[in-house]
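Asker: Got a sequence here, can you build the structure:
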Amino acid sequence: MPNATSVFAPQRLSLVTAGLIVALAVSGCTQLRGRQGYVVDPVLTAAIAPGVDNRESVEKTLGRPTFVGQFSDNEYYYVSRETRQLAFANPRPVSQQVLRVRFDPAGNVVAVDKTGLELVSKISPEGDKTPTLGRHRSFFDDIFGNIGAVGAAGMGGNTGGNTGP
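Answerer: Below you'll find the predicted structure:
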């Protein structure tokens, strides 16, 4: 009579192999999470009030801004973004918050605005070729297209005018 462990050994080996393959496949498809920029604390951001706070109190409460306004230093921006990506794919934004704190010339808070993911634009480049208006020329047209065209008029020959006596 054959041994019971020797009959089930090939089946057990194939199950272990299949389990390892599934584990490797699933581990390659894991989702990576990323956080960029300012770490938002809802209590601290809600504490900033127009007419009460000034530039110094905002910096003490929220820290230094992510960036200051481009045309005026009377705007502070705090940017926070959370992204997700699968294994080797490009990361995609899941949530974003931009907190804009505006100051008057004296440095007092005038307004606090919050925006989210609704302002994120997805830009899809056109690949390796930029579409242009005009003629579509091939590689050989670009190289050989000007042969005979450069200097054709006025080469010392007859220009179509009066040829003389």
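Asker: going forward, measure contacts between C-alpha atoms and count neighbours the same way
Answerer: Noted.
Asker: where's residue 50 relative to residue 56, distance?
Answerer: Taking C-alpha to C-alpha, to the nearest Å as the measure, residue 50 and residue 56 are separated by 13 Å.
Asker: neighbour-wise, which of the two wins?
Answerer: The residue with more neighbours, out of residue 50 and residue 56, is residue 50; 15 against 11, by other C-alpha atoms under 10 Å.
Asker: can you give me the strands for this protein?
Answerer: Per DSSP state E, the chain carries strands over the ranges 31-37, 67-68, 75-86, 92-103, 109-115.
Asker: Go through those and name the closest to residue 132.
Answerer: For residue 132, the closest of those is strand 92-103, at 29.6 Å, according to C-alpha to C-alpha.
Asker: Include mean neighbour count when you put the strands of the chain into a markdown table, please.
Answerer: Listed next are the strands of the chain as a markdown table, based on neighbours: other C-alpha atoms under 10 Å:
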| stretch | mean neighbour count |
| --- | --- |
| strand 31-37 | 14 |
| strand 67-68 | 14 |
| strand 75-86 | 19 |
| strand 92-103 | 19 |
| strand 109-115 | 16 |
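Asker: this one as well, want them side by side:
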Amino acid sequence: MTAIRFLGASLLAAATLAAGGCSSIRESRGFIADPTLTQSVQPGIDNKQSVQAALGHPSFESQFGQPTWYYVSSLNERKPFSRPRIGTHSVLAIEFDAAGNVASVERSGIDKVVYLSPDGDRTPTLGRERGFFEDLFGNIGAVGAPGAQGPGGPGGP
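Answerer: Have a look, this model is predicted:
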């Protein structure tokens, strides 16, 4: 009777461990958003210093146009032996005017994410395809090639 109980307990323990191994793994990436702090940023009231004091450094800043700070956060979920999937995604874009004051605050989510699917493992380019040896020896004997010791080159008239 005790052998049957031991076998039953062993099977129950094995089933519990197996079920625990199938649970999903959650990973936070980027800015960890605190709703209280992100809701506190107000246009016309805050400036760059107060935003940085409340939220920290942005994930990235705009390079063109109006100065804009972006705070990007993602929560990925992954089951064992599978690719991660984005569970939640949010972007907080804070635009500043020329004086450094907050001009606007925009919040967006997964609806504005663009999924890109590359076509193959090569990037198409304009021009002709050149092989390794043509790249290596292509300028040998070319008249007027850069680096050639001819007229107009170094030491020429």
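Asker: Export the strands of structure 1 to a markdown table and append columns for distance to residue 20 of structure 1.
Answerer: Converted to a markdown table, these look like this (distance: least, C-alpha to C-alpha, whole Å):
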| stretch | distance to residue 20 of structure 1 |
| --- | --- |
| strand 31-37 | 20 |
| strand 67-68 | 48 |
| strand 75-86 | 20 |
| strand 92-103 | 30 |
| strand 109-115 | 45 |
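Asker: How many neighbouring residues does the equivalent of residue 89 of structure 1 over in structure 2 have?
Answerer: For residue 89 of structure 1, the aligned position in structure 2 is residue 82, judged by TM-score structural alignment. Close neighbours of residue 82 of structure 2, defined as other C-alpha under 10 Å, add up to 9.
Asker: same deal with residue 117 of structure 2?
Answerer: Using other C-alpha under 10 Å, residue 117 of structure 2 is surrounded by 6 other residues.
Asker: And for residue 70 of structure 1?
Answerer: 9.
Asker: Could you find the counterpart of it in structure 2?
Answerer: Matched across to structure 2, residue 70 of structure 1 falls on residue 63, judged by TM-score structural alignment.
Asker: OK, contacts around residue 90 of structure 2?
Answerer: The neighbours of residue 90 of structure 2, taking C-alpha atoms under 8 Å, 6 or more residues apart in numbering as the test, are 72, 73, 74, 107, 108, 109, 110.
Asker: Check the gap between the fourth one and residue 32 of structure 2 for me.
Answerer: As defined by C-alpha to C-alpha, residue 107 of structure 2 lies at a distance of 14 Å from residue 32 of structure 2.
Asker: same check, this time on the second one
Answerer: Residue 73 of structure 2 sits 6 Å away from residue 32 of structure 2, taking C-alpha to C-alpha as the criterion.
Asker: ditto for residue 117 of structure 2
Answerer: Going from residue 117 of structure 2 to residue 32 of structure 2 by C-alpha to C-alpha gives 28 Å.
Asker: circling back to that earlier point, which residues touch the match of residue 89 of structure 1?
Answerer: For residue 82 of structure 2, the contact set (C-alpha under 8 Å, 6+ apart) is empty.
Asker: for residue 113 of structure 1, same thing?
Answerer: Taking C-alpha under 8 Å, 6+ apart as the criterion, residue 113 of structure 1 is in contact with 99, 100, 101.
Asker: And the helices in structure 2?
Answerer: Along structure 2, counting by DSSP state H, helices occupy 2-21, 35-40, 48-55, 132-137.
Asker: Format the ones you listed as TSV; extra columns: distance to residue 87 of structure 2.
Answerer: What follows is these, written out as TSV (distance: least, C-alpha to C-alpha, whole Å):
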stretch	distance to residue 87 of structure 2
helix 2-21	20
helix 35-40	17
helix 48-55	22
helix 132-137	45
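Asker: most neighbours per residue, which of those?
Answerer: Highest mean neighbour count of the helices of structure 2: helix 48-55, a mean of 14 (counted as mean count of other C-alpha atoms under 10 Å).
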